[in-house]
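Asker: Predicted model and sequence follow; I will ask about them next.
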Amino acid sequence: MHHLLKEIRHNPLLWMLVFVPIVLAVEAAAPSAHTALFVLAVLAIVPLAALLSHATESVAEKTGDAVGGLLNATLGNLTELIIAIAALHAGEYMLVKASIAGAIVTNSLFMLGASFLLGGLRHHVQEYNRAGGRMYAALLLMATIALLAPSAVADLDPARGEAMALALSTGLAVLLICAYGLGLLFSLKTHKELFASEEHGETGGAGWPIGLALGTLLVVTVLVALVSEIFVSSVQKAGETLGLSPAFVGFIIVALVGAAAEMAVAFSAARKNRLDMSVSIALGSASQIALFVAPALVLLSYVVGPKPMDLQFWPGAVTMVMIASVTSCFITNSGRSAWFIGALLVLIYAIFAMTLYMVPPGSHGPV
């Protein structure tokens, strides 16, 4: 605990942790103050992301970048899962699908691209183990193909399309979870030597004890989940006040805030020339959302939702996810990166964001 208090005392960014109890108190006292809750939630997530970054780096020093990145991506995606379960319970299936698609695109384009860009501005050329990146990109591509199937089946027989898409989605959910498990077995057990980290990064000095780091990870992840729930509950109304469309809010803003904790770790690792960890977090998180979070939500919808949810996304979302998946496969083929590659990925993401931003605020079609 001494290490944690010392870090908070000497890091001005962590002084913003005061916003965590403030946003929880405001949510309890004035739940209808959506714009205020939106701003406070963003201010609260920033220091939580920084604290999570330090704790995850401490764990990575003991376990290695690949396992450390996997751990961070898993805990980071717990936030999206908790938010999505709450939305499922409320029957907000379009919000769930928008957040899933947005998280995949945000992680595989913006987080990966910004990591390449920030790392490349400090290091001329960076190298990473391409085996991990290629595996995550291949899993993501397979999951994207699975997202295309329900829409194709629904179009074949409009009369029975909804029932057929739901039955197919349930079967695909089981297959995707099996593929995710096989990927973990392959990378962490049978062929783990292929995914060893490149030993050329900065270690950043002594980290926290492993017990403190793991405890901090768990507590901060729960706090991020609580604050993110408040953010999502207020962001729709706040978006209307600020003139943002539901498509932009669900696909861009919710995804960016939900991944803030993971981004803090990925960007910090890239600046320290630990690109293996950045790639593992970005593409590992995207593939986990596609292969585990999305199918798990389909199965959970039978229990917590008013009716089962399928994997039939609107065409624009599937197109963006497919482009992001193919681009990730192409980019990670070399195992080397420079700042210009990252800039291109960020620009592709900016094109998607600009397109969704132009959707009229009163339009609910895309989501």
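Answerer: Nice, thanks for sending it over.

Asker: all contacts plus neighbour counts: C-alpha atoms, from now on.
Answerer: Fine.

Asker: any idea how far Gly250 lies from Met94?
Answerer: Applying C-alpha to C-alpha, to the nearest Å, the value for Gly250 to Met94 is 9 Å.

Asker: Of these two, give the one with the bigger neighbour count.
Answerer: Comparing Gly250 with Met94 by other C-alpha atoms under 10 Å, the one with more neighbours is Gly250, at 28 against 20.

Asker: so what's the more buried one up against?
Answerer: If you count contacts by C-alpha atoms under 8 Å, 6 or more residues apart in numbering, Gly250 has them with 95, 98-99, 102, 367.

Asker: Next one for the comparison:
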Amino acid sequence: MKRILRNLSQERPILAVIVTLAIFNIAPGAFLHPATAVWALLPFIWLFAVMIWGASAVVRHAEALADRLGEPYGTLILTLSVVVIEVALIGSVMLSGNGGPTLARDTMFAVLMIVLNGLVGLSLLLGALRHGEQSYNFAGASAFLTVLVPLAVFGLALPAYTISSPDDSFSTGQALFFSVVTLALYGVFLSIQTVRHRGFFTEAEEPPLPAPHGYPRYATWAHGFLLLATLLPIVLLSKMMAGFVDHGINAMSLPSALGGVVIATIVLASEGMSAVRAALANRLQRAVNLCLGAALSTIGLTVPAVLLIDVTTGQHVVLGLGAQMQVMLALTLIVCVQTFGTRRTNVLHGAVHLVLFLAYIMLVLEP
């Protein structure tokens, strides 16, 4: 009994996330319409703190799974868990009719910019400051980018140039074709990552991550269950957080696209924390698997899902980016190919990616 109580006390983040989700579901309107500006800020701070605390528990269980299962399965579980739940949320919003035609596009692009520039830049910079040059498995990074570049262009750039539909979207035939192609190519990549060439995504010389002191170790299935039990409420809370963010953005007359960036950042917090921690522990390959895997999974799963909704329900979807963001997408992909084509990374690579991320934020604030 004492052991059970001790273990429960170590899982306080999960309990906090679930209790917070229950409270905000019972009386959501009471928090969205406060009497004063101060009372409007308190629920936002509460949600933000609980979600970040919960993300730390997600990272702990994901790292335990990575130690048990080995790479790339550990990072793949965390990445797919986040992305699948995020895709389900996007789909539910679209089917309810509350999301605009650019919801999926803006969400996917925000995730790509945060992951490929923000998280990659921060991981490379902090890792290089502590360890100097860091190495990774070139074959694995090359495999990620070989699939990511065409899928990103298919999903976010090409629709802006098709002439079979009146706006930046695919026709029905194009939507079906690119859905099948995207899923097929992503499926081939997963088979490469997990079966045929698993060694591409591991680094034999990487030291193990230090285990957090004072935390219990469970069976493998228990870590997986606790990871999902924490992650799902966090992503559901992000939908509630969106209400507070939108309210604050409207009150301060900020661009509406900034709300998507804030929410995507919070949803990706668990992967970001895990990637940075791995880079600081000189396990750059794990950070690469997390960052590039999140970007590829977002495109590989979201594009087919939203196009299927478009074709089957008539819910219009606009995927083509505007001219400014097409430039940012092209520049990001080119820099990623350059960064992960050198076999070793240093401070300069991280700094360049962070500058690109800041440029993206600047364009969101002032298009």
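Answerer: In hand now; what should we look at? Owing to the predicted nature of the structure, the values given are computational and were not obtained by experimental measurement.

Asker: hmm, back to that, the contacts of Gly250 of the first structure in helices, which ones?
Answerer: 95, 98-99, 102 (DSSP state H).

Asker: What segments of the stretch 251-367 of the second structure are helices?
Answerer: With helices called from DSSP state H, counting those that start in this stretch, the stretch 251-367 of the second structure shows them at 257-267, 269-280, 284-313, 323-339, 347-365.

Asker: Which residue numbers in the first structure does the second one align to?
Answerer: Going back to what we said before, that points to helix 269-280 of the second structure. Aligned by TM-score structural alignment, helix 269-280 of the second structure falls on residues 260-271 of the first structure.

Asker: What's the match for Lys307 of the first structure in the second structure?
Answerer: Residue pairing (TM-score structural alignment): Lys307 of the first structure is matched to Gln315 of the second structure.

Asker: Now that match. Nearest residue, chain neighbours left out?
Answerer: Nearest in space to Gln315 of the second structure, with sequence neighbours left out and distances taken as C-alpha to C-alpha, 6 or more residues apart in numbering, is Ile309 at 6.5 Å.

Asker: Tally up the residues packed near the closest residue to Phe313 of the first structure other than its chain neighbours, please.
Answerer: Residue nearest to Phe313 of the first structure in three dimensions, not counting chain neighbours: Lys97, with 6.7 Å by C-alpha to C-alpha, 6+ apart. A count of nearby residues for Lys97 of the first structure, using other C-alpha under 10 Å, gives 24.

Asker: Give the equivalent position in the second structure for Lys97 of the first structure.
Answerer: Alignment note (TM-score structural alignment): Lys97 of the first structure maps to Arg105 of the second structure.

Asker: before we move on, the earlier item: of all the ones in helices among the contacts of Gly250 of the first structure, which comes closest to Trp314 of the first structure?
Answerer: Checking those against Trp314 of the first structure with C-alpha to C-alpha, the nearest one is Ala98 at 9.1 Å.

Asker: Give me the nearest residue to the aligned residue in the second structure for Thr144 of the first structure, chain neighbours excluded.
Answerer: Mapped onto the second structure by TM-score structural alignment, Thr144 of the first structure lines up with Ala152. Excluding its sequence neighbours, the residue lying closest to Ala152 of the second structure (C-alpha to C-alpha, 6+ apart) is Ile299, at 6.5 Å.

Asker: Could you give the number of residues near the one you found?
Answerer: 27.

Asker: Pretty sure Met108 is one of the things it touches, is it not?
Answerer: Yes. Using C-alpha atoms under 8 Å, Ile299 of the second structure is in contact with Met108, at 6.9 Å.

Asker: Tell me which residue of the first structure lines up with the residue nearest to Ala152 of the second structure.
Answerer: Under TM-score structural alignment, Ile299 of the second structure pairs with Ala290 in the first structure.

Asker: do you know how far that match is from Asn77 of the first structure?
Answerer: In terms of C-alpha to C-alpha, Ala290 of the first structure sits 11 Å off from Asn77 of the first structure.

Asker: contacting residues around the match of Ile299 of the second structure?
Answerer: Neighbours of Ala290 of the first structure in contact, by C-alpha under 8 Å, 6+ apart: 100, 104, 140, 143-144.

Asker: residues contacting the match of Lys307 of the first structure?
Answerer: For Gln315 of the second structure, the contact set (C-alpha under 8 Å, 6+ apart) comprises 94-95, 97, 101, 309.

Asker: looking at the first structure, which of those still make contact?
Answerer: On the basis of both residues aligned by TM-score structural alignment, their matches' C-alpha atoms under 8 Å, nothing of the contacts of Gln315 of the second structure survives in the first structure.

Asker: Now which of those residues would you call buried?
Answerer: 94-95, 101, 309 (16 or more other C-alpha atoms under 10 Å).

Asker: Just give me the mean distance for the match of helix 269-280 of the second structure relative to the second structure.
Answerer: Stretch 260-271 of the first structure, aligned to the second structure and superposed, deviates on average by 1.2 Å (mean C-alpha distance after the TM-score superposition for the first structure).

Asker: quick revisit: residues near the match of Thr144 of the first structure, how many?
Answerer: 24.

Asker: same deal with the one 5 residues further on?
Answerer: Neighbourhood size, Ala157 of the second structure [other C-alpha under 10 Å]: 24.

Asker: swap in Leu80 of the second structure?
Answerer: The tally of other residues near Leu80 of the second structure (other C-alpha under 10 Å) stands at 16.
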